[in-house]
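1. attaching a predicted model along with its sequence, questions to come.
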Amino acid sequence: MTDAISSILSQIRAHELRTQGSLGPASAAGDARPSNAIGTAQPAAPSFQQTLSNAIDGVSKAQNDAGALQQAFEVGDPRADLARVMVAMQHSQVAFKAAVEVRNRLVQAYQEVMNMPI
């Protein structure tokens, strides 16, 4: 389980690095990307708040989809087979556990910052 959480966290970090684009510190360290000579504005990288909000929305969507699929199976919908229901439920459970772990690490980081001597 720890490996799965570490994998998800590394995916989040990789996504953040990709979204930073040429606006991040990589360009200051000699990134070989061509500059924007035409003068068109580059899209801004999403903020941490937006990234976290999108992740929470994704978890909520996964849970809602799993619930709807479970309800369709209970009603007897032939398109909702047991395997799909179980996979959707496990997917939503893993997503929720990952979100809780991220929240726990954020709270821990906040507490460490608040306990720092000035």
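-> Structure's in. What do you need?

2. alpha carbons only for contacts and neighbour counts from here, please
-> Noted.

3. which helix in this protein has the most residues?
-> Secondary structure of the chain per DSSP state H: the longest helix is helix 82-114.

4. for it, name the packing helices and strands.
-> When contacts are defined as 3 or more Cα pairs under 8 Å, 6 or more residues apart in numbering; DSSP states H and E, helix 82-114 sits against helix 2-20, helix 48-75.

5. ok, 6 Å please
-> Judged by 3 or more Cα pairs under 6 Å, 6 or more residues apart in numbering; DSSP states H and E, helix 82-114 is in contact with helix 48-75.

6. which positions in the helix it packs on come out as buried?
-> Residues of helix 48-75 classed as buried by neighbour count (16 or more other Cα atoms under 10 Å): 52, 58-59, 62-63, 65-67, 69-70, 72-73.

7. what's the angle from that helix to helix 82-114?
-> 150 degrees (axes from the mean of the first three to the mean of the last three Cα atoms, to 10 degrees).

8. in addition, the following structure is provided for comparison:
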Amino acid sequence: MKTSGLGIDSSRIQAMMEQLKAHAARPQATPPAIKTEAPAAKVEFSDALKKSLDAVAESQNQSEALGKRFQMGDDSVSLSDVMISMQKASINFQATVQVRNKLVSAYHDIMNMQV
């Protein structure tokens, strides 16, 4: 086992980097709504927003649970798993805040329009 001066297993870091590169290189699947074979189902904005917010809350809950398992000494949870989970939850939350900011801005623009 190789360790750097900080006591970190460099082979695990290298393996994680390879996993991230492999995941990034994988082609993304097209969402069902974009496929042209079947007509797209009507999606209500409020339903899509609620689903998105639920997904963000779920990612935060999973991240918190993973962190607690790591703190309690669960050997099946590594620090890198916890950190990646926390970063995913953070990115999801930041994206949600940006969408909210755009919605508020659009609302203000519409309310300030002359009719």
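-> Sure thing, it's come through. What you see is a predicted model; the values in this text were computed from it and never measured.

9. circling back: the longest helix of structure 1 vs structure 2, mean deviation?
-> For helix 82-114 of structure 1, the mean deviation from structure 2 after alignment is 0.2 Å (mean Cα distance after the TM-score superposition for structure 1).

10. now stretch 53-61 of structure 1
-> Stretch 53-61 of structure 1, aligned to structure 2 and superposed, deviates on average by 0.5 Å (mean Cα distance after the TM-score superposition for structure 1).

11. structure 2: matching residues for that stretch?
-> Mapped onto structure 2 using TM-score structural alignment, stretch 53-61 of structure 1 covers residues 50-58.

12. which part of structure 2 matches the longest helix of structure 1?
-> Using TM-score structural alignment, helix 82-114 of structure 1 pairs with 79-111 in structure 2.

13. buried sites along that stretch?
-> By 16+ other Cα under 10 Å, the buried positions in stretch 79-111 of structure 2 come out as 81-82, 85-86, 88-90, 92-93, 96.

14. ok so, going back, which outside residues touch the match of stretch 53-61 of structure 1?
-> residue 92 (Cα atoms under 6 Å, 6 or more residues apart in numbering).

15. still on that earlier bit, could you dump the buried residues of helix 48-75 of structure 1 into TSV and include distance to residue 106 of structure 1?
-> Putting the buried residues of helix 48-75 of structure 1 into TSV (distance: Cα to Cα, whole Å) gives the following:
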residue	distance to residue 106 of structure 1
52	11
58	19
59	17
62	22
63	22
65	27
66	27
67	28
69	32
70	32
72	36
73	37
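
16. quick check: the farthest pair among the residues you listed?
-> Greatest spacing in the buried residues of helix 48-75 of structure 1, by Cα to Cα: 52 and 73 (31.6 Å).

17. nearest residue to residue 72 of structure 1 other than its sequence neighbours?
-> Nearest residue to residue 72 of structure 1, sequence neighbours excluded (Cα to Cα, 6 or more residues apart in numbering): residue 80, at 6.2 Å.
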